[in-house]
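Undergrad: Kindly generate the corresponding structure for this input.
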Amino acid sequence: MKTPKFWQQRTLWSYLFLPLALLYRGIASLDRSIKLKKMQTLPRPVIVVGNINLGGTGKTPVTITLVNRFKARGFNVGVLSRGYGRKTDALLIADTHHSASDLGDEPYLIYQKTGVPLAVHRNRYEAGVALLKQHPEIDLFICDDGLQHHILHRDLEIGVVGKQGFGNELGFPAGPLREPISRLNKVNFIINNSGNLDLKKYDFIPPQFTLQSVLNEAINLKTGKAKPLSHWQNQGVSAIAGIAYPEHFFAMLRDHNIDVMGYGFPDHHHFTKKDLATLDTPLFMTEKDAVKCQDLALDLDNAWKVPLETTLPEALIDAILKTLNLDVKPNSKTHV
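TA: All right, here's what the predicted structure looks like:
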């Protein structure tokens, strides 16, 4: 879905939807109470990465970064995800034969960029049991987008705040929030996905860390050849983004002095050849979109994915390990 513009500021539409927002909050509260009574616990520590917003805040880049940091510390990590937007509801354990339509675009991207055991299913507890049966060496689980998945016990929660902040600060559908802002005071750590977003006014209790993000070299979808973004400096390009806030991607390209004609699509959009047929080249896209466009773009010599490189402070990894009482592995690397 595309996020409505009125989610970013309070307008007449916001107030018209307030009664439904109150109803939504009541239903969500009831659902949470029911799920908490049925909570199930996996035999390994579970880290949940989530948010209180509908729409993207950067959970998947955070998950990828955390997985790779724990791998560098010597831990065997398993990833659990719902697999939103995939073509089946079946429990799947990722392997090299699966595609983005099998796993969902975000889990597929996580699997591509980390290579760790990953399972997708609506019930993340069942996914964890199945994954652990196949990979008993797993030391800990990271659950991508699981803050509201109350049926799964979690040992640690990480709340991610996106570049858009909390918009108009109203609950869905009057605003972008799945839960009140105060919910973030119950997580263990908060990750700010923007160095320009000031969260001081909220007086959050949990420690806060900033996710640093930069665009890497563009990679050609057909040849795999990489080129620095400076190659297109002061040139015109087309760019597509099927993410919650496409303008964030376009703005990052423009920061490299590239003249971008951006085409936004709904989050998790399933691209077709028709979507790409009339667009001028060179054509840029996010990694998340590239996993769905790879085959569609094989006849385009000038289609490029632009990887996002993200980093988190080592202090956060240290704090997580301390909270979970996990010992540092002897073959760990604190920097890679």
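Undergrad: Every contact and neighbour count from this point should use C-alpha atoms.
TA: Will do.
Undergrad: Go through stretch 185-200 and flag the buried ones.
TA: 185, 187-194 (16 or more other CA atoms under 10 Å).
Undergrad: Can you give me the end-to-end span of stretch 216-226?
TA: 9 Å (CA to CA, to the nearest Å).
Undergrad: next up, for comparison:
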Amino acid sequence: MNRHFPQWWLRRGLRARLLTPLALIHGGLASVRQALYAVGILRTYRVQVPVIVVGGVFVGGTGKTPTLEALVLELRARGLNPGIISRGYGADGETCPVFPTSSAAQFGDEPVLLARRTGAPVWIGRRRAQAARALVQAHPEVDVILSDDGLQHLALHRDAELAVVDSRGFGNGLLIPAGPLRESPGRLNRVTAVVLRGRPPLLGVTRPQFALTLGIQAFRHLSTGESLDPSTFRARFPSITAAAGIGFPTQFRASLAELGLQASGLPQELPDHFDWGHMDWAVGMTGPIVITEKDAVKAERIDDPRLWVATAVPRLESGLTELLLERMRGSQAA
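TA: So this is what the prediction gives:
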């Protein structure tokens, strides 16, 4: 699903005002649906292991994938065996497993990246409850499921919820299609905790807030596998181009700037889930082109000596994992 993020969603201009009636309808339908689940008319499916949903109210890439990766490592360090479910992009909605060797074009870049980076079993499906059921049946050793996105997918019971918020906050504060929000910001006061990506704590949010950091540790040449630490890479390549087909490319460029790498402007507005099947957009460019790991899973078959991958390590602020473990214990005892 290739898409550009509409920059006008960050302000309340004419288009936002014209679309506000549709946003009100969206909010009303969402409220009715939530009420139907609350009274039991729509049923919630519960799997036999705890479920942690990592989602948000803001459309697009806010940092859910690195949050999931960090959580897998944190939970595994405490003796748990996490598995991951996701909607997947590019798939036809069928419930199926995703492996480190799977094609990002067929199953989606995030699920493939998570399978490669974490080593955890990953299943995708349009219906997350079915994906969760299939995962635990195929992997009885899994004792906790992490749901990639899914805060609004109420058919799957969850024991804990995390909402990820990046530096864009809530944009213009309006619901789709007048703004970037799936739900109102007040939803954050009903989650277990809020994860902050590149921003200070949110005012008016009563739930605990924890920071997510994503530091670039190395640069890997996509074709040869050569790896350079940031200082060596900076010394060899004083000028680079940054290209990112992700939901919030500005954050990627900021991470490069923190290392003293001054990236030129994006070669074009590469949309989220960009199709890296060709390099036509880079004709005439010289020097290294630095891309994200998410882009690399789709560009790996491109033999272009200019491509380097920024390898980053996500870390969550201390205390979040303990909070989640406590919530899971309480939910399972209930």
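Undergrad: that older thread, ok, the buried residues of stretch 185-200 of the first structure vs Pro266 of the first structure, which is closest?
TA: Nearest to Pro266 of the first structure out of those is Asn193 (CA to CA; 20.7 Å).
Undergrad: so what corresponds to the closest one in the second structure?
TA: For Asn193 of the first structure, the aligned position in the second structure is occupied by Arg197, per TM-score structural alignment.
Undergrad: Quick check: the gap between its match and Gly63 of the second structure.
TA: 6 Å.
Undergrad: same thing with Val144 of the second structure?
TA: 21 Å.
Undergrad: So if I had to pick from these two, which one is more boxed in?
TA: Taking other CA atoms under 10 Å, Val144 of the second structure and Gly63 do not tie; Gly63 has more neighbours (26 against 22).
Undergrad: wait, what's in contact with the more buried one?
TA: 164-166, 197 (CA atoms under 8 Å, 6 or more residues apart in numbering).
Undergrad: could I get the residues you listed as JSON lines with secondary structure and distance to Ala129 of the second structure?
TA: Output for the contacts of Gly63 of the second structure, formatted as JSON lines (DSSP: H, G, I helix; E, B strand; the rest coil; distance: CA to CA, whole Å):
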{"residue": "Val164", "secondary structure": "strand", "distance to Ala129 of the second structure": "22"}
{"residue": "Val165", "secondary structure": "strand", "distance to Ala129 of the second structure": "25"}
{"residue": "Asp166", "secondary structure": "strand", "distance to Ala129 of the second structure": "27"}
{"residue": "Arg197", "secondary structure": "strand", "distance to Ala129 of the second structure": "28"}
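Undergrad: The top helix by length along the second structure: which residues count as buried?
TA: As assigned by DSSP state H, the longest helix anywhere in the second structure is helix 14-38. Across helix 14-38 of the second structure, burial judged by 16+ other CA under 10 Å covers 16, 19-20, 23-24, 26-27.
Undergrad: counterpart of Ser86 of the second structure in the first structure?
TA: Alignment note: Ser86 of the second structure maps to Ser81 in the first structure; criterion TM-score structural alignment.
Undergrad: Map Trp7 of the first structure onto the second structure.
TA: Match for Trp7 of the first structure (TM-score structural alignment): Trp9.
Undergrad: what sits in contact with each of Arg197 and Gly63 of the second structure?
TA: Joint contacts of Arg197 of the second structure and Gly63 (CA under 8 Å, 6+ apart) are 164-166.
Undergrad: now, which of these sits nearest Arg43 of the second structure?
TA: Using CA to CA, those come closest to Arg43 of the second structure at Val164, 26.2 Å.
Undergrad: Lys64 is in contact with the closest one, correct?
TA: Yes - contact criterion CA atoms under 8 Å: Val164 of the second structure and Lys64 qualify, at 6.3 Å.
Undergrad: Find the residues that touch each one of the two.
TA: 54-55.
Undergrad: The corresponding residue of the first structure for Asp295 of the second structure: what secondary structure?
TA: If you follow Asp295 of the second structure across to the first structure using TM-score structural alignment, you land on Asp289. Three-state assignment for Asp289 of the first structure (DSSP: H, G, I helix; E, B strand; the rest coil): helix.
Undergrad: how far away is the closest residue to Asp289 of the first structure other than its chain neighbours from Ile151 of the first structure?
TA: If the residues on either side of it in the chain are set aside, Asp289 of the first structure comes closest to Gly242, at 6.3 Å by CA to CA, 6 or more residues apart in numbering. Note on Gly242 of the first structure: its distance to Ile151 of the first structure, by CA to CA, is 30 Å.
Undergrad: What segments of the first structure are helices?
TA: 12-16, 18-37, 59-72, 100-103, 105-114, 124-134, 246-254, 273-277, 287-293, 314-324.
Undergrad: Which of those helices sits closest to Gly175 of the first structure?
TA: Comparing those under CA to CA, the one sitting nearest is helix 12-16, at 6.6 Å.
Undergrad: neighbouring contacts of the closest one?
TA: With contact meaning CA under 8 Å, 6+ apart, helix 12-16 of the first structure is reached by 6-7, 170, 173-175.
Undergrad: Same check on stretch 224-243 of the first structure?
TA: 56, 216-220, 246, 249-250, 256-269, 279-286, 288-289.
Undergrad: In strands only, show me the residues you listed.
TA: 218-220, 259-264, 283-286 (DSSP state E).
Undergrad: Specify which member of those is nearest to Met1 of the first structure.
TA: Gly264 (11.0 Å).
Undergrad: how deep is the counterpart of Glu326 of the second structure in the first structure tucked in, by neighbour count?
TA: Mapped onto the first structure by TM-score structural alignment, Glu326 of the second structure lines up with Lys322. Residue neighbour count, defined by other CA under 10 Å, stands at 12 for Lys322 of the first structure.
Undergrad: OK, contacts around Lys322 of the first structure?
TA: Counted by CA under 8 Å, 6+ apart, Lys322 of the first structure has zero contacts.
Undergrad: what's the closest non-adjacent residue to whichever residue in the second structure pairs up with Asn220 of the first structure?
TA: In the second structure, the residue matched to Asn220 of the first structure (TM-score structural alignment) is His221. Spatial nearest neighbour of His221 of the second structure, excluding adjacent residues (CA to CA, 6+ apart): Trp308 at 4.4 Å.
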